[in-house]
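Q: Have a look at this fold, sequence not included:
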């Protein structure tokens, strides 16, 4: 299947310049393709992942993938998708973020057919007068004002700094075309104006017959109309310290039946036949959630590795069954990250006193009643003995005690 046909089937194309010529190009030879990200933070989130999944598909189809980590553009701020000016970061913070994002990209893309560059390397060498003479003259203010990324900001206001962003992005495209033979730029739907501005500049400098192409990805919305990638707790990050692999797995596992097939097309490398089969199961047996489970497995393995999938499934099984004894201290740290948590001293204590001191129970009377009735579990074991002694050193490497009241109310006690 032609890569353009595959992306079309996956619903991954919003706009594309010169489709007929690009389609022919990717069939004839390996072409250079690039996608960029600015180091506004020290981790990608899953919203960032969408265009890079498309870049990964080009890489897997034998094309030469290029990633720009925008150390230069990131230092001034992209106006798209915002109603106000970005707060400029220190260059020290920008460089820290560059290193973190580069590490994530290397993990996702491996070593074959991939080049990672930083646009600070060439943008920082352009002096002001050269910028105005060599590039500023090529851009019409009228045209720039009509670009959606700028026009959407005119009412709230936009600085000259962010206004010039599309010129810098155009310079990036031209630089990669000349230095790396990159002919196609991929971006989100909001990047169409910036990418086509680059194509226009390339034609003015190199000639109108120079081949340069644009491809953008649709804005992704959930079936309920809300923006994809956000949860009640905020963004879903690729950094395991920000979003644990277990949380990451659970995010995908909990997707709506109405969205899961779309996400399988976007975020996995399963074949059309495999996804069509899973789509049938969603329609016939939605309660089994096989499509969601496969989605969670595939995306978690891609981002965090297969061992992370095994660990996430292990944590899920333990929490569902209540058999938390099977968990390691590391797994507890992941699975109980958002559970009610208290700190305790590393000392033994009677269960009734312990339940009250941790505020799991409001009174000794209630604690005694719940213990007697079998409603209290410590580290997965039901405790009905009012004389039971809790010793934190005896469980989970002496780091945690897990209490449960009733069927599902878990509490995590962390040893100080």
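A: Arrived safely, thanks for sending. Bear in mind the structure is a predicted one, so any value in this text is a computation, not a measurement.
Q: make it CA atoms for all contacts and neighbour counts henceforth
A: OK.
Q: Please enumerate the strands of the stretch 201-350 of the chain.
A: Here the stretch 201-350 of the chain has its strands, by DSSP state E, counting those that start in this stretch, at 213-217, 230-231, 234-235, 341-344, 349-350.
Q: Output these in CSV, with distance to residue 315 and mean neighbour count appended to each entry.
A: Output for the strands of the stretch 201-350 of the chain, formatted as CSV (distance: least, C-alpha to C-alpha, whole Å; neighbours: other C-alpha atoms under 10 Å):
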stretch, distance to residue 315, mean neighbour count
strand 213-217, 35, 23
strand 230-231, 21, 12
strand 234-235, 22, 12
strand 341-344, 18, 16
strand 349-350, 28, 15
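Q: Second structure for comparison follows:
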């Protein structure tokens, strides 16, 4: 018997709040429903926090339900309130470009065929011709100021030094209207989103109740955190994006590979479609053979394959091994090496540079004397070949695809250098 979608979500740690779990369960049991999740184009790419929502919607579709993925061409022009500070209002043309980019990132995760085919929607379609008077008369009349002010993000901003603009304050009207519009157009009865969106989610259910006299549902997922309390989805170089031009597949793979034993099982549940049995086996190996890091390697490959495809994932695996002397560097293409250089802080410098100077330039060692000592002690490598001459020059012919040369000290300290 197929597991109920709510039971699966609960096991994966993907339920934070609902408007009533038993009522939602009964509604889902009545037959396939239509649900939606919204994604605002506030950047040229989605990030791995958004991936939680994309995969949650996909899980509902796999359970037989029909998803609507809304990219907010209208709400992206406004911006929902942040915990602190006003959002930057981006030009209309920029937001429209980002809408198309984000659509392209979401579509591969959903099926657009069959009885429960997904549909992409844009709230700009039903807001672009609406006047302010129509918004106030047809939507605003159902909202109570006390309720709007009491929403967590709004309340926090009202009591802060920067306050909150009417633009951001009005966001919940627009998101509530989105749910009502999709209820009317497509029979949509469930909205999903992150727990930080709970106030906006319930704005929609309340609007449907007041305007239509009908019941709609909302379900939020927890914000993903790390066991040590630090922020998830950030690296030293910044946000982990889904766009390969903004976060290379190699860097993306490394992010997941570097997760701690305390976090990895939870992330396997949230970010992969592995079964309970498979994740249970990996959890056992974390407990009994943590040094093998099999759970981390599985997580990294699974999520990189989901987002970037099997070929890019294999390229990231190959690069991860080759850079540290366990694979063939010549097999890596220019795009993969460029991603490695970006992640590792690749350096460009003059042609004819000595290996010792290149080791310093890439910060593998702190001084030229330390570089010469590393070479003399047999701990320096160029493209995984040991260098024993302290006066050796980095030959142009040593370059790999894209002109990069891989320098390494010992087993773990790696840098990339390109002669220009």
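A: Arrived safely. Predicted model only: the values in this text are computed from it and were never measured.
Q: still on that earlier bit, now render the strands of the stretch 201-350 of the first structure as JSON lines, adding distance to residue 51 of the first structure.
A: Shown next, in JSON lines, are the strands of the stretch 201-350 of the first structure (distance: least, C-alpha to C-alpha, whole Å):
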{"stretch": "strand 213-217", "distance to residue 51 of the first structure": "6"}
{"stretch": "strand 230-231", "distance to residue 51 of the first structure": "17"}
{"stretch": "strand 234-235", "distance to residue 51 of the first structure": "17"}
{"stretch": "strand 341-344", "distance to residue 51 of the first structure": "38"}
{"stretch": "strand 349-350", "distance to residue 51 of the first structure": "54"}
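Q: Could you say which one of those comes nearest to residue 44 of the first structure?
A: strand 234-235 (9.7 Å; C-alpha to C-alpha).
Q: coming back round to it: of all the strands of the stretch 201-350 of the first structure, which one is nearest residue 283 of the first structure?
A: strand 230-231 (25.6 Å).
Q: How about residue 36 of the second structure: what's its closest non-neighbour residue?
A: residue 68 (4.5 Å; C-alpha to C-alpha, 6 or more residues apart in numbering).
Q: Assign that neighbour to helix, strand or coil.
A: strand (DSSP: H, G, I helix; E, B strand; the rest coil).
Q: burial measure for the residue opposite it in the first structure once aligned, as a count.
A: Aligned by TM-score structural alignment, residue 68 of the second structure pairs with residue 66 of the first structure. Using other C-alpha atoms under 10 Å, residue 66 of the first structure is surrounded by 23 other residues.
Q: Then residue 132 of the second structure?
A: 10.
Q: got the contact list for it?
A: By C-alpha atoms under 8 Å, 6 or more residues apart in numbering, residue 132 of the second structure lies in contact with nothing.
Q: Show me what it aligns to in the first structure.
A: Per TM-score structural alignment, residue 132 of the second structure is aligned with residue 128.
Q: Look up how far residue 145 of the first structure lies from that match.
A: According to C-alpha to C-alpha, to the nearest Å, residue 128 of the first structure stands 22 Å off from residue 145 of the first structure.
Q: re the thing from before, what's near enough to touch the residue nearest to residue 36 of the second structure?
A: 34-37, 118-121.
Q: overlap between these and the first structure?
A: Using both residues aligned by TM-score structural alignment, their matches' C-alpha atoms under 8 Å, the first structure keeps these contacts from the contacts of residue 68 of the second structure: 34-37, 118-121.
Q: Filter those residues down to the ones in strands?
A: If you go by DSSP state E, these have 34-37, 119-121 in strands.
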